[in-house]
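J.: this one's sequence-less:
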């Protein structure tokens, strides 16, 4: 899987490691502090400078309740940004099958809503066709998702392959859609706080 570490990105100038000796919040020792203002967003050119705290904070590996709880400090649009990022990373690497097979499938609904919100209508329509194969609702739980996939018709993977091709044809992986939306709605992507960054 293409992971966050594989992406070239410039660290935001306002991202710092907080030493314990000057850290006012002792529970935040060893965490990364960042403040991203609307003014910063106007200047930021790197997509990952916006996504970084969201990516490292939102839990996609536990229950759906824990997923939502881990996202509580972010706006809905930040949650959507994270979800569509996972969607494109997974589909680009191993197709829709990999997206659903892995823990990332927990973000399917936010990914679909994010594609719509960020103006990627053709990609949203393509993804919606897959959701319809599941009867309109995909399990958030990974094992339940596996069971649902096992019950699919014989041509399920063929249909996923067709959906993969649509994504490959329509999406350039340059984050242009996402950055356009972020720049048009900077107030929805501000953030200040600590987060656990694994390096």
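T.: Ah, there it is. Predicted model, so just to flag it, every value in this text is computed and none were measured. Residues are numbered from 1 along each chain as shown.
J.: Every contact and neighbour count from this point should use C-alpha atoms.
T.: Will do.
J.: Just give me the neighbour total for residue 136.
T.: 10 (other Cα atoms under 10 Å).
J.: Next, it: secondary structure please.
T.: Secondary structure assignment for residue 136 (DSSP: H, G, I helix; E, B strand; the rest coil): coil.
J.: measure it to residue 125 for me?
T.: 13 Å (Cα to Cα, to the nearest Å).
J.: Also residue 111?
T.: 12 Å.
J.: got it, and residue 85?
T.: Residue 85 is 17 Å from residue 125, by Cα to Cα.
J.: Show me which of those two is the more surrounded one.
T.: In this comparison of residue 85 against residue 125, neighbours counted by other Cα under 10 Å, the higher total goes to residue 85 at 20 against 14.
J.: mind checking which helix or strand the more buried one is in?
T.: Assigned by DSSP states H and E, residue 85 falls within helix 76-101.
J.: do the same with residue 74
T.: Per DSSP H and E, there is no helix or strand for residue 74.
J.: Likewise for residue 167?
T.: Per DSSP H and E: helix 156-170 holds residue 167.
J.: Could you do residue 35 as well?
T.: Here residue 35 is assigned to strand 32-36, by DSSP H and E.
J.: Taking the centroid of the protein, which residue is nearest it?
T.: residue 82 (2.2 Å; Cα atoms, centre = their mean).
J.: who touches stretch 51-69?
T.: With contact meaning Cα atoms under 8 Å, 6 or more residues apart in numbering, stretch 51-69 is reached by 34, 70-71, 74, 78-79, 81-82, 103-104, 106-107, 140-141, 195-198.
J.: Take this one as well and set it beside the first:
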């Protein structure tokens, strides 16, 4: 006999807080609001954003957009969720920004906007190839149609829910 209990989606934890976190204004606002979330909810929020951006347009898009503010949180989240390959790949991409990851979008833009140039230098082409290859590896790590990510995120959400009972 099958188990009639439905395994809820991790999105059930995100939906109620989705509009409460401001990733657009500045890093300080984001960090203050993010700090108010339960750890598991914050982890799922950060991981979901990174996955969505990389699926939609690779790591250069993630870093160029406001969502890039939460890269350090997404990196930690992937480790906590159990997706170490995704975490390692994210960490490798973050090294393009040096030792201290810039949360400020304008700072990141000056460091990554070469990606969108009409003509790239040989070094920039090489670096873009690396970022796109890492993006492809990341997509492999989260599974076709994000199934590996979704399963791991659902399991993580269910562990969090169980800890509340």
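T.: Arrived safely, thanks for sending. From a predicted model like this one, the values you see are computed outputs, not experimental measurements.
J.: which residues of structure 2 does whatever helix or strand comes next after the helix holding residue 85 of structure 1 align to?
T.: With elements assigned by DSSP H and E, the helix or strand that comes after helix 76-101 of structure 1 is helix 108-117. Mapped onto structure 2 using TM-score structural alignment, helix 108-117 of structure 1 covers residues 71-80.
J.: And the matching stretch, what's buried?
T.: 71, 72, 73, 74, 75, 76, 77, 78, 80 (16 or more other Cα atoms under 10 Å).
J.: just stretch 6-21 of structure 2 next, same as before
T.: 9, 10, 11, 13, 14, 21.
J.: and if you look at stretch 125-137 of structure 1?
T.: For stretch 125-137 of structure 1, burial by neighbour count (16+ other Cα under 10 Å) applies to 126, 127, 130, 131, 133.
J.: Quick check: the last one vs residue 32 of structure 1, distance?
T.: Plainly put, residue 133 of structure 1 is 41 Å away from residue 32 of structure 1 if you go by Cα to Cα.
J.: The fourth one now?
T.: Distance of residue 131 of structure 1 to residue 32 of structure 1, computed by Cα to Cα: 37 Å.
J.: same deal with residue 87 of structure 1?
T.: Residue 87 of structure 1 is 25 Å from residue 32 of structure 1, by Cα to Cα.
J.: The two: which is more packed in?
T.: A direct count of neighbours by other Cα under 10 Å for residue 87 of structure 1 and residue 32 places residue 87 higher, at 25 against 18.
J.: What does the more buried one correspond to in structure 2?
T.: Per TM-score structural alignment, residue 87 of structure 1 is aligned with residue 50.
J.: Please apply the same query to residue 135 of structure 1.
T.: Match for residue 135 of structure 1 (TM-score structural alignment): residue 98.
J.: sorry, back to before: quick one: which two of the buried residues of stretch 6-21 of structure 2 are the most distant?
T.: 9 and 21 (19.9 Å; Cα to Cα).
J.: My read is that residue 115 of structure 2 contacts residue 124, right?
T.: Yes. Counting by Cα atoms under 8 Å, residue 115 of structure 2 touches residue 124, with 7.4 Å between them.
J.: quick one, which of these two is more surrounded?
T.: Remark: of residue 115 of structure 2 and residue 124, residue 115 carries more neighbours, 18 against 15, as counted by other Cα under 10 Å.
J.: Okay, the residue lying closest to the more buried one once chain neighbours are set aside and residue 47 of structure 2: tell me how far apart.
T.: Leaving aside its chain neighbours, residue 115 of structure 2 sits nearest to residue 128 (6.6 Å; criterion: Cα to Cα, 6 or more residues apart in numbering). Relative to residue 47 of structure 2, residue 128 of structure 2 is positioned 23 Å away (criterion: Cα to Cα).
J.: ok, now which ones touch the nearest residue to residue 68 of structure 2 once chain neighbours are set aside?
T.: For residue 68 of structure 2, ignoring the flanking residues on the chain, the nearest one in space by Cα to Cα, 6+ apart is residue 62 at 5.4 Å. Residues in contact with residue 62 of structure 2 (Cα under 8 Å, 6+ apart) are 50, 53, 54, 68.
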